[in-house]
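A.B. asks: Build me a model from this:
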Amino acid sequence: MRVRPWVGAWCIALLCGGAASQTVAPAAHENVNPEAASGYTARQAVSAQRFMVATANPLATQAGYRILQAGGSAVDAAIAAQLVLGLTEPQSSGLGGGAFLVHYAAPKRQLRVYDARETAPAAARPDRFLRDGKPLPFAQAVNNGMSVGTPGLLRGLELAHRQQGKLPWRSLFQPAIALATQGFEVSPRLHSLLVATQAELAAQPAAARYFYASDGQPWPVGHVLKNPEYAEVLRRVADKGADAFYHGDIAHDIVAAVRAHAKPGDLSVADLAGYRAHARDAVCGEYRAYRLCGAPPPSSGPLAVLQMLGIMQHFPMDKLGPRSVEAVHYFAEAGRLAFADRGFYVGDPAFTKVPVRQMLDPGYLARRAALIHPDRSLGTALPGDPAGLLASRAADDALEVPSTSHIVVVDAQGDVLSMTSSIESAFGSKIFVRGFLLNNELTDFSLSFKDPEGRLVANRVQPGKRPRSSMAPMIVFRDDEPYMAVGAPGGSAIINYVAKTLVGVLDWNLDIQQAISLPNLGSRNQATELERGTYLEDMMPALQGMEHEVKTVEFPSGIQGIVIKDGTLIGGTDPRREGLVLGE
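C.D. replies: So this is what the prediction gives:
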């Protein structure tokens, strides 16, 4: 295993220095194989007393850390970090995408969710991804203008800052503006993804000019990449607010890029001008002695996690431990049942009834748990019918590709933030405009909108609708006080990543770093998936003997988490990516 030498080089004068009391997580490792004992062991948990931030990129963490040092709130730090992520980790999130932000305000003891999920254009129709009555192959649906939804990120950040910010809006943009102007070093992860997606990304001329050299080669690790167009967009939004993005020439350029694509989309300037972020109540549930809360529909993530935990509560997970075949079995079976319900019932609540209360009813979850056999797998689980809606619903066939990013923050006044942001698959739609990429989130809708019997899919395409998400930013409470903030990227696997981490901390008493580093696993109501190269592979024969279809897969997660214990902040970041925890 090799320590990345480039992490320290990223620390520029504007963001680093003068912080003798900060605690820094060890550098990530490239191409790490999980160790046999507990998965990845390259990192140790980070402790702090006053505040802490963890993100998927060192420069983003450093930006958020400086904002906290200056007296900024958790929301302030997250905004600064997110704007840097859009520059240094453009494959995962950015101005052209959306987010869900869960926030606990300590003085008011108030929990709020900010929904900045993208919306379908007003011209969108349910058969958007059908040709001759059949779903398009995903590759034909994703990398084009049809997949672009109305971006929501900046409206969401602006709303959260208006209600929870402390420092001036303009000041939060300065770290990202400086980096975009002065340049930042291309990281190993960015380089590897430029190589992996070259055929699709380089096919877009604007993206090719930015991400690849004149000879067509991806920028190498350590190349200093500047993005003056992004800096200029940030300057204008810093001065004028999000209106500078959603109105005027920036909005017109976004629409023009979508409509000029060889497979054009129908996004309009009216769609951008009309976009609104929403403040919502969290969806919450109980697990053992804890109360867990997260983003509600249109995200399916926390709801599915809560269903999984509510089912696993009927089994002795705390006594089985992470190396137990039985624990893997129960975890996978709980996932099958949760994903079965998710596929029929979750969509945008403004357009379809989502029976959240019934899906989390303890009696219903007990009946679901009773379906699990101790010695054999369910195979493919069937959905339940907690609210009498099953006869009118059709199965969803959306495909969510792993990407996305996550931020956790605790500030000096005790505010806690967990935010997941995304442009969907790696580099989104591949459409690059004004220094940022546009999302392909509309492929999170079901490709089909009804079944042969005419029953409608809850998550079908409709004008102005928000596609179902698996993003699962969550905050955990113990004795009515915040105890943990956690979340992850990874498409629909986010649900299993977050559930695994919660079980690791709440059931197995692991510290947050140990729980994050555990091998990833679970079922999305198909095969039982085990992280390749981990000790879980040793369990394959036993699981197959229990009638599990088992697959080993790459699971590059990207989990971030903070636990608040006895007045101490304990942070962890996923060793599978380039993240960093900083605290003081």
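
A.B. asks: okay, CA-based contacts and neighbour counts for the rest of this
C.D. replies: Noted.

A.B. asks: burial of the nearest residue to A56 once chain neighbours are set aside, as a residue count?
C.D. replies: Counting by CA to CA, 6 or more residues apart in numbering, A56 lies nearest to G579, which is 3.7 Å off, once chain neighbours are set aside. Neighbour count for G579, taken as other CA atoms under 10 Å: 27.

A.B. asks: May I have the residues that are in contact with G579?
C.D. replies: A28, A54, T55, A56, N57, P58, T61, G558, T573 (CA atoms under 8 Å, 6 or more residues apart in numbering).

A.B. asks: buried residues in stretch 99-107?
C.D. replies: Applying a neighbour-count criterion of 16 or more other CA atoms under 10 Å, one finds A99, F100, L101, V102, H103, Y104, A105 buried in stretch 99-107.

A.B. asks: now, which of the residues you listed sits nearest H261?
C.D. replies: Proximity of these to H261 (CA to CA) peaks at A99, which lies at 25.0 Å.

A.B. asks: Which of the helices or strands spans the closest one?
C.D. replies: strand 98-105 (DSSP states H and E).

A.B. asks: For that strand, what is the distance to the chain centroid?
C.D. replies: 12 Å (CA atoms, centre = their mean, to the nearest Å).

A.B. asks: another one to check against the first:
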Amino acid sequence: MHQLKALLWCCAVLLCVGEAIGSRAFADESPIYSSMATAQPVWAEHGMVSSQEALASQVGVEILKRGGNAVDAAVAVGFSLAVTLPRAGNIGGGGFMLVHLAKENKTIAIDYREMAPSSAHKDIFVDKEGNVDPKLSLAHGLAVGVPGTVMGMELALKKYGTMKLSQVIQPAIQQAKKGIKVTSSLANSLSHPFIKERMLEVPASKAVFYKQDGSNYQPNEWLVQGDLARSLELIAKHGSKGFYEGETAEKIVAAVTAAGGIMTLEDMQNYKAVERQPVSGTYRGYEVISMPPPSSGGVHIIEMLNMLELYPVGELGHNSAANIHLLAEVMKRAYADRSEYLGDPDFVDVPLKALTDKNYAKHLSKQIHADKATPSAQIKPGKLLPYESDQTTHYSVVDKWGNAVSNTYTLNFSYGSGIVAAGTGILLNNEMDDFSAMPGVPNGFGLVGGDANAVQGNKRPLSSMTPTIVMKNGKPFIVTGSPGGSRIITTTLQVISNVIDHGLNIAEATAAPRIHHQWLPDEIRIEKSLNVDTRRLLEAKGHQLSEKSAMGSTQTIMVTDKGLFGASDPRRADSAALGY
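C.D. replies: The predicted model follows:
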């Protein structure tokens, strides 16, 4: 009965839009390299790193060549990106890491998300008139959450790595001390009027990222970060205590306090990174493993895939109007649920099993019409079945033993709060904006939340970061993830579907045009490469389209019996998939 329903739905769609059914090639039936392919992946025999900055990717590859495993390389890349990609790489922010151990056939989720200071409360961003003041959660001391990156990297390395912290952090220290050559991408980001205005207001930020007269660094000039090198050396010598205690902690707290924040030394000292059980599901015979709350990414990746599995997606045609219509309708329903049910699992009861149940997906799919869009105003968080910066960055690592790391971390907005803690060289996050300042009021990415994600002391804000590993026959097949704020989840979803449903190689799956719908606002965000005929067909179904900047920067590795195939997103300059 279920198969009949799916077939009838497909036929209705195709009759409506007048598109011909094409044959579908599954990923494992199509060649890795092909003269028919529109993009080709990078190949490596032993190990591979794909990150948003080529210098950091090379650091990871060198660690692998020296006999380090995927975790050793991932930690080295994380610290290197804090130097080479300051708008997103960090030690003043936080994130999530998935670690797959080949020998044990086990995947671990490490949560090193930032935490709210202990005295934070739900009305912290509300002014005297009862209105939300967005500046307080974006460019103010109150915007800064207690950073988690250093603790998370240390936890991963101690438990699952093979090298010492002082070894893997050394390349980053040298990059900060000797300087990096400014790329055109770095120069352009620092010269952006919004970024520059914000950074020049903070003397310590100006001192690090601009010349003495306030002018911009130009491409091919050298950026030396001496204070950051000193901070990294303290971590190399003392481990996480060199960050959460002593002079670095004192300078971070002083900077936050001077900017109007409430973080204390006790908040720094009490921070803990934690291990969690990954969320997992299945999609057309593949196992999908991703990050659990306080990331919303894994839950909703699986929720959306469960709905897509009910339809013959491959036969709709890649990025056809029928395919995009279905994707948008699925996305709307997942993001409506996100607004109601997701939060920090240490503070709220998140109904994981109910949201990721395939029967719940069947229930939601009954609301989807083949020939017309459902207005978001008519979509509410689903009735669950009974059950017990846009500037983030992602990188993926696979080693010669089959271990894999998928890591996403962030400062939230580009360059975070814009506040460098004087004397440390450390940019501080504005991650507190990821809480719901007030139920129903959108955050900086337009996401609407509720009480489950309200501000509370020591609580971790909800995130869209979605480090993901797709397993095939019990082994890693796709290791992926992306930055992109609220678009992270849908970007990751499309990479997976592009490979499994449409038979694209990993480079094609990465480069393909993307769309996004997050329930509110009620529009499909599209990239400019989506063709005009498809746009008209979508508008005829009742969709509102909004063309905006490119979405995401996926860093992906595909593992095959022919070797490793990597793809670094062409949407961002300077990124690279490198191997040996």
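
A.B. asks: Helices of the stretch 51-200 of the second structure, start to end?
C.D. replies: All helices of the stretch 51-200 of the second structure, identified by DSSP state H, counting those that start in this stretch, fall at 54-65, 70-84, 134-138, 149-160, 165-168, 170-178, 184-191, 193-200.

A.B. asks: quick one, which of the ones you listed is nearest to V279 of the second structure?
C.D. replies: Closest to V279 of the second structure of these is helix 149-160 (CA to CA; 18.7 Å).

A.B. asks: residue range for that closest one in the first structure?
C.D. replies: Counting by TM-score structural alignment, helix 149-160 of the second structure falls onto residues 153-164 of the first structure.

A.B. asks: The residue positioned nearest the centre of the second structure: what's it in contact with?
C.D. replies: Closest to where the C-alpha atoms of the second structure average out (CA atoms, centre = their mean) is M465, at 3.4 Å. For M465 of the second structure, the residues meeting the contact criterion (CA under 8 Å, 6+ apart) are 95-96, 291, 295-297, 408-409, 481-483, 485, 488-489.

A.B. asks: try 6 Å this time
C.D. replies: G297 (CA atoms under 6 Å, 6 or more residues apart in numbering).

A.B. asks: That one maps to what in the first structure?
C.D. replies: Matched by TM-score structural alignment, M465 of the second structure corresponds to M471 in the first structure.

A.B. asks: same deal with G298 of the second structure?
C.D. replies: Match for G298 of the second structure (TM-score structural alignment): P302.

A.B. asks: residues making contact with the helix or strand hosting that match?
C.D. replies: Using DSSP H and E, the element containing P302 of the first structure is helix 301-312. Outside of helix 301-312 of the first structure, the residues within contact range by CA under 6 Å, 6+ apart are G294, A334, G335, A338, L365, A369, S470, M471, A472, I495, A499.

A.B. asks: Compare that helix with the second structure and give me the mean distance after superposition.
C.D. replies: Superposing on the second structure and averaging over aligned pairs (mean CA distance after the TM-score superposition for the first structure), helix 301-312 of the first structure comes out at 1.1 Å.

A.B. asks: just stretch 153-161 of the first structure next, same as before
C.D. replies: Counting by mean CA distance after the TM-score superposition for the first structure, stretch 153-161 of the first structure comes out at 0.6 Å.

A.B. asks: Keep only those of the contacts of helix 301-312 of the first structure that are in strands.
C.D. replies: Secondary structure from DSSP state E places G294 of the contacts of helix 301-312 of the first structure in strands.

A.B. asks: Which of the contacts of helix 301-312 of the first structure sits closest to A124 of the first structure?
C.D. replies: The closest of these, once distances to A124 of the first structure are taken by CA to CA, is S470, at 21.8 Å.

A.B. asks: Would you agree that closest one is in contact with S492?
C.D. replies: Yes - assessed by CA atoms under 6 Å, S470 of the first structure is found in contact with S492 at 5.3 Å.

A.B. asks: Pick out whichever of the two has more residues nearby.
C.D. replies: Per other CA under 10 Å, whichever of S470 of the first structure and S492 has more neighbours is S470, with 28 against 23.

A.B. asks: can you pull the contacts of the more buried one?
C.D. replies: By CA under 6 Å, 6+ apart, the neighbours of S470 of the first structure are S299, S300, G301, S492.

A.B. asks: what number of residues lie near the closest residue to it other than its chain neighbours?
C.D. replies: With CA to CA, 6+ apart as the criterion, S470 of the first structure has its nearest non-adjacent residue at 4.3 Å, and that residue is G301. Residues near G301 of the first structure, counting by other CA under 10 Å, number 32.

A.B. asks: L545 of the second structure too?
C.D. replies: 18.

A.B. asks: That one corresponds to which position in the first structure?
C.D. replies: Using TM-score structural alignment, L545 of the second structure pairs with V550 in the first structure.
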